[in-house]
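> Mind looking at a prediction? Sequence and model below.
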Amino acid sequence: MEYKGLKVGTLLSVLAFLVGIYYRESENLLQKRLTAVLEGLEEVETKHVGSGRPRVAIGYGICTDVYIDAKYLITYSKDVGDPEHFDEIKSEDELLKSFAYYFRHGAAAERFMPNGSLFNQLVSHARSFSSSYSNIGGNAPVMAFRFAKEGCDVLLAAKMTKSLRQLIPSNIRVAGGDVQQDDIHLVLEYKRGETWGPFTSSRANRYIVHNDANNPTISSLEEFDKLLPEFAPDLFVVSGLQMMDNYPFPEGMRFSRLMKVKQQMINQPRSTKIHFEMASFAEENLLLELSELVIPFADSLGMNEQEIANLYSLMYNGNISLVADSNPRVATVLDQMRLLFKLIRKNGKSIENARQLTRIHVHTLAYQAILNVKNSVWKNTMAAAAKASLTANRHVCGSNNVDIQKAMLIMDDSFSTSINAGRRIPLDIEKPVSCWDEVFKIDGDNVTIEVCVAPVLVCTQASQTAGGGDNISSAGLVPQI
């Protein structure tokens, strides 16, 4: 019996040893795979380093972002009930139901909170935690900071307090006067796999509430308008318009302000490229107004997987989608990009002063997809996709260097170029950015398109998710200006 016991014990030891070898080898193979993808992306990124200092003008608005881990600020209880969508958040009960609605999907959301007293209480409570912190926020300034970091000269349209203005880097020129109090955005962050009551997040993301007074009215537009001719930007970026969502404007004021944005876009010379950065929109009427007054006058559009699903649903089905798949297949997104491109180009032909859309960038958790017209004003598409991909990891992990110990690939080993009869493209880890040409027929015209898809080394230890899309989109634009 002792002999048999000895043999069993020896066998178990050998098995444990072999299992250990297997897992070590698997880990080594994974690390080699991630290293190969990283080196491949970095090689493409560095191959197209721009010369000179492109001039980028960007509007509109600024705020102070107050960050807090969501689970510290809001507590789940059975009284929360079923998750529910609200266009705006009027009470703490609505906040909890709305947070649950987006948290369970791992989807980003941004909502206006008209109850100023409740909002201020939440901000004070968030700041009482030692783990909370504050940064300059808002789409325009976050993008401005990234453009400046990438070597651009920047003109930012924003009104702010004198104390906040002191934090703006010297290579960013500000167009806009002073205000007595800066707008604040409360950013409730959560990580992948976190639980909140019965819900588990499928990815790291954030839920934002605000009670803005300055940003919704685009109060810096007029001062910005005065400086634009002298600044003569190579690229003009329109962003931050989601702050108009469900804001209590006097009758006709929102439409009037959007008409001024439209005119500002029309006034730019054709040599100035125009990019519109999408965001989280809840109000269907606003998105409809943007599809008529802003989108037709842009050369380029930037958005995430939620925002493209929203715009696609509006333009194809006539209504908006509240949430979408947080990790959609490449084929799904590419098909949405193709349809939007064709619809916008076709509709633009009947709109006076419209520009022909030539670029769409969709940034998702797993990959970057850029579509632009071949031999158009947009160059270096492959480098743009690689740079956007690397910026995704760098921003979320909070590091200038990508650490493969804190990264993973969630993009499939191969992807289809379309849901219907698409060809499969394998992921080449040594040449990870896949590019190809397609020909679209639009109203009898043949338009040759270049498409590039790059995998993202997803950060597994998120430092912050807010501002991710703005950093990624800006970084992707820089090689293409």
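All right, it came through fine.
> drop to CA atoms for contacts and neighbour counts, all remaining ones
Fine.
> For residue 476, see how far away residue 330 is.
Using Cα to Cα, to the nearest Å, residue 330 is found at 18 Å from residue 476.
> repeat for residue 424
25 Å.
> When these two are compared, which one has more neighbours?
residue 476 (28 against 12; other Cα atoms under 10 Å).
> from what I can see that one touches residue 382, true?
No: assessed by Cα atoms under 8 Å, residue 476 is found out of contact with residue 382, at 9.7 Å.
> residue boundaries of the helices in the stretch 1-150 of the chain?
Taking DSSP state H, counting those that start in this stretch as the criterion, the stretch 1-150 of the chain contains helices spanning 2-47, 70-73, 92-103, 116-127, 139-149.
> nearest to residue 441, of those?
Smallest distance to residue 441 across those (Cα to Cα): 30.7 Å, for helix 2-47.
> Only the buried residues of stretch 152-169, if you could.
152-160, 164, 168 (16 or more other Cα atoms under 10 Å).
> actually stretch 399-417, not the one I typed
So stretch 399-417, judged by 16+ other Cα under 10 Å, has buried residues 402-404, 407-409, 411, 415-417.
> Would you format the residues you listed as JSON lines with secondary structure and distance to residue 59 included?
Below are the buried residues of stretch 399-417 laid out as JSON lines (DSSP: H, G, I helix; E, B strand; the rest coil; distance: Cα to Cα, whole Å):
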{"residue": "402", "secondary structure": "coil", "distance to residue 59": "30"}
{"residue": "403", "secondary structure": "coil", "distance to residue 59": "33"}
{"residue": "404", "secondary structure": "helix", "distance to residue 59": "35"}
{"residue": "407", "secondary structure": "strand", "distance to residue 59": "33"}
{"residue": "408", "secondary structure": "strand", "distance to residue 59": "34"}
{"residue": "409", "secondary structure": "coil", "distance to residue 59": "34"}
{"residue": "411", "secondary structure": "coil", "distance to residue 59": "33"}
{"residue": "415", "secondary structure": "strand", "distance to residue 59": "36"}
{"residue": "416", "secondary structure": "strand", "distance to residue 59": "37"}
{"residue": "417", "secondary structure": "coil", "distance to residue 59": "34"}
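> Now render these as JSON lines, adding distance to residue 97.
Formatted as JSON lines, the buried residues of stretch 399-417 follow (distance: Cα to Cα, whole Å):
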{"residue": "402", "distance to residue 97": "36"}
{"residue": "403", "distance to residue 97": "36"}
{"residue": "404", "distance to residue 97": "37"}
{"residue": "407", "distance to residue 97": "32"}
{"residue": "408", "distance to residue 97": "32"}
{"residue": "409", "distance to residue 97": "32"}
{"residue": "411", "distance to residue 97": "31"}
{"residue": "415", "distance to residue 97": "36"}
{"residue": "416", "distance to residue 97": "37"}
{"residue": "417", "distance to residue 97": "37"}
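> put this beside the first:
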Amino acid sequence: MSSRCFISFLFGQPKLEKCVRCGKTVYAVERVEAGGQIWHKGCFRCGQCDVVLNLNSYKQADQQLYCGKHYQAMILAKNTQTPAMSLEVLCTFKEPNQHQEFFLMASLYSNRYYLLGTTFAIIALCVPFWFYRPPHFDIDVVLSGLYRLEASYRPFPQPQPGPLVIVGFGGCTDVTVNALTFFDSFGAASYTTRHSHRSPDASFELNSLEDVFDDFTQMFAAGAAAERYVRNQSLFELLVTKAIATVTNPNRLRETAERGTLSLGGNAPVMATRLAREGAEVTLVARLSSREIQALPSSVRVLAAPPNFGLPETPKTDVHLVLEYDKGVVWRNNTAPRANRYILIRDEENPRLSSLWPGLMSSWRKWGNHGGGVGKDESTFPDLLVVGGLQTMDNAVISPDIRWERMEALKHFLAVETPRATLVHFEMASFVETNFVANLTRALLPYVDSIGLNEQELPNLRSLLSKGRVASQASLSTPRAAVMLDEMREIWSLLAHPTQLPRVGVGLRRLSRLHLHTLGYQIVMVRRPAATMNIDFAAADRDLASDQRDIELGFAWPFARAAAAKASLIAHRHTCATASIDPELTRLLMDDSFAVTADPARWPSALHDGAIPRIRFDPSAPVSCWFEAEPVASVEGGGSKPPGGNSLTRVEICVAPVPVCRRVTRTVGGGDNISAAALRTQLVERKRRSG
């Protein structure tokens, strides 16, 4: 019996729902429900302008979906029509005085009902708001709960230096501008929209302004962050030159981004800066210009390739053009569902991984940041290695042979040079080139303990691992928690279970941590010891090397609840550019409750006594955590279902609401700051060991 038949036998045949727009079957991962009807995510569109909608911004009337702009236009058109009754009464009488008398009476009659109708419409709109009281409306109570958790893990003052962290690879200079103002300076209104959905396997390049506007429109409509490589060098130089001409600090970089300025950018420098601010001893592996190094905190030590590696002494500065927009602004009949950014790049240093060289780890032992410690022998190892910035290789104009050779060099560094006791975190990013990202997963993911990603990158990675291709459409900017939890389980099962590892290559590590950061909530999933596990017996297992036990038995990532809270608070502080959170500038997008799974037949490990648990939001204890068996996916293509998880371990899942900033100052670097802060929280208990 096939696995799918076996599941149907146990749980019954799942109900197949049809999309009201296209009539095709809707599966759980792409399901949107509104007004008692079901849509695909891609079919949930305004009937007038075809813009993709989300559950926070759609309007519905007469079985038709509308965006805010066209809904208002439709209501206005209905309310300004001449009532048919007045004209009929006027045409019934022949005498002039009768014309006037009954015309006046009919007008008063129709106006009276018009006023009554308007009054009832207003009442109908207000009643739901009057009776509906969000259980988390008291922002102060929620913030107090998050503050308590944030402070719960920090043993200040620290008697020892913080954890030792290496962050790589590369860096850049960010030019941050307002997207719509910048595009208007190129006469964007005169260009024809060619907005369409690309097929998953289609090649995609930016060679003209039309290409840029078209891709930006698709990302803008979904409120999705994106980073794209510009093939046309002349076009990129034109864009960058015009943007730099508008900045206020052309001679000195800021440490953090702000619109209309130059700043130090790139995943690695931004994460290194945040980790250092939170008390870690950080070494940044990057080839940076002197101006870029000056923008780093003094506590971050920069490590670059030695002269004998054969690189020019002065690296070429890679520039990223960061185009930010605010929530609610309008572009080509699309309204932004959230504030976000669209980044254009054309890197030359970063795609070559020029900051990665043979002997990097031994160089770190000699010259890296060890917190003032003297133990710089071969037994010294970093507590954490963070890998980021690899999206600069996506679609890059370099030889495929060079790109493949550099990926093999990274694989060798992770597999051979990196100590097994060092935790490895990979910060996911925006990718569009299927062949490259498929090679990346085979080279990198078998050597990774932790992955950080957002609501766009999560379905992208799941699609890549399960279907072998990058997802073709942007996800909703505020996805349902149950759907995201199922996608996290899918990735966990594909990367953590021994029977699934061959999908990306047999590796030396099993995934033990996933961190999803979205606009409305944070989810941290980590491995934990099973409740029935005999810790002393498991620790004596000879099949586990001494430096693997903490990770394999679920002790490597403590304080998941505090990490989720910390990530939520950093999300607000970064986007609002403030150290203190003003409740008046804060809103919550979390539902009052959510189911832990949208697909119980596929994920029985999430059920409790055969029922789907529902998590209720408690403002005084805002972070919800629970345990499940380690997720195990069904084997596709027939065969029996793999055994249900590891009997020694389970997973802990923590969900925290984000106090969303109402007055966004910046979006770029948000994910990097959030991920780094959560990582630092979970490194507190790492012990400084040698050997």
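Perfect, thanks for sending it. Because the structure is predicted, anything quoted here is derived from the model rather than measured.
> So after superposing, what's the score?
The TM-score (TM-score structural alignment, normalised by the length of the first structure) is 0.91; 460 aligned residues with a Cα RMSD of 2.4 Å.
> quick one on the thing from earlier: just so I know, which of the helices of the stretch 1-150 of the first structure lies nearest residue 438 of the first structure?
Of the helices of the stretch 1-150 of the first structure, nearest to residue 438 of the first structure by Cα to Cα is helix 2-47, at 21.8 Å.
> on contacts alone, who are the packing partners of that closest one?
With contacts defined as 3 or more Cα pairs under 8 Å, 6 or more residues apart in numbering; DSSP states H and E, the packing partners of helix 2-47 of the first structure are helix 381-397.
> before we move on, the earlier item: show me the buried residues of stretch 152-169 of the first structure that map onto helices.
The helices, defined by DSSP state H, take in residue 164 from these.
> Closest one of the buried residues of stretch 152-169 of the first structure to residue 295 of the first structure?
So of these, ranked by how close each gets to residue 295 of the first structure (Cα to Cα), first place is residue 157, at 19.4 Å.
> how about TSV for the buried residues of stretch 152-169 of the first structure, with distance to residue 177 of the first structure added?
Below are these laid out as TSV (distance: Cα to Cα, whole Å):
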residue	distance to residue 177 of the first structure
152	23
153	20
154	17
155	14
156	12
157	10
158	8
159	5
160	7
164	12
168	14
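> Just flag the most distant two among the buried residues of stretch 399-417 of the first structure.
403 and 417 (29.7 Å).
> residue contacts, residue 189 of the first structure?
67-70, 204-207, 464-466 (Cα atoms under 8 Å, 6 or more residues apart in numbering).
> how about 7 Å then?
Listed by Cα atoms under 7 Å, 6 or more residues apart in numbering, the contact set of residue 189 of the first structure reads 68-70, 205-207.
> Secondary structure element for the closest residue to it other than its chain neighbours, which one?
With sequence-adjacent residues excluded and distances taken as Cα to Cα, 6 or more residues apart in numbering, residue 189 of the first structure is closest to residue 206, at 4.3 Å. Here residue 206 of the first structure, judged by DSSP states H and E, is contained in strand 205-210.
> What span of the second structure is that strand aligned with?
Counting by TM-score structural alignment, strand 205-210 of the first structure lines up with residues 340-345 of the second structure.
> what's the mean distance for that stretch versus the first structure?
By mean Cα distance after the TM-score superposition for the first structure, the fitted stretch 340-345 of the second structure averages 0.5 Å away from its aligned residues in the first structure.
> Compute the number of surrounding residues for the residue nearest to residue 189 of the first structure.
With other Cα under 10 Å as criterion, residue 206 of the first structure counts 27.
> Surely it is in contact with residue 466?
Yes: contact criterion Cα atoms under 7 Å: residue 206 of the first structure and residue 466 qualify, at 6.4 Å.
> How about the aligned residue in the second structure for residue 384 of the first structure: what's its closest non-neighbour residue?
Structural alignment places residue 384 of the first structure opposite residue 563 in the second structure (criterion: TM-score structural alignment). Nearest residue to residue 563 of the second structure, sequence neighbours excluded (Cα to Cα, 6+ apart): residue 678, at 4.6 Å.
> go on, residue 86 of the first structure?
residue 98 (6.4 Å).
> can you tell me which residues contact the residue most central in space within the second structure?
Centroid-nearest residue in the second structure: residue 454, 1.3 Å away (criterion: Cα atoms, centre = their mean). Neighbouring residues of residue 454 of the second structure by Cα under 7 Å, 6+ apart: 516-518.
> Repeat that for residue 287 of the second structure.
Contacts of residue 287 of the second structure (Cα under 7 Å, 6+ apart): 170, 304, 315, 355.
> Looking at the first structure now, which of those residues still hold up?
For those, the subset whose aligned partners also touch in the first structure (both residues aligned by TM-score structural alignment, their matches' Cα atoms under 7 Å) is 170, 304, 355.
> who wins for most neighbours among the residues you listed?
residue 170 (30 neighbours).
> Now do the same for that residue: its match in the first structure.
Using TM-score structural alignment, residue 170 of the second structure pairs with residue 61 in the first structure.
> and the gap between that match and residue 466 of the first structure?
Distance from residue 61 of the first structure to residue 466 of the first structure, by Cα to Cα: 16 Å.
> How about residue 103 of the first structure?
Counting by Cα to Cα, the gap from residue 103 of the first structure to residue 466 of the first structure is 14 Å.
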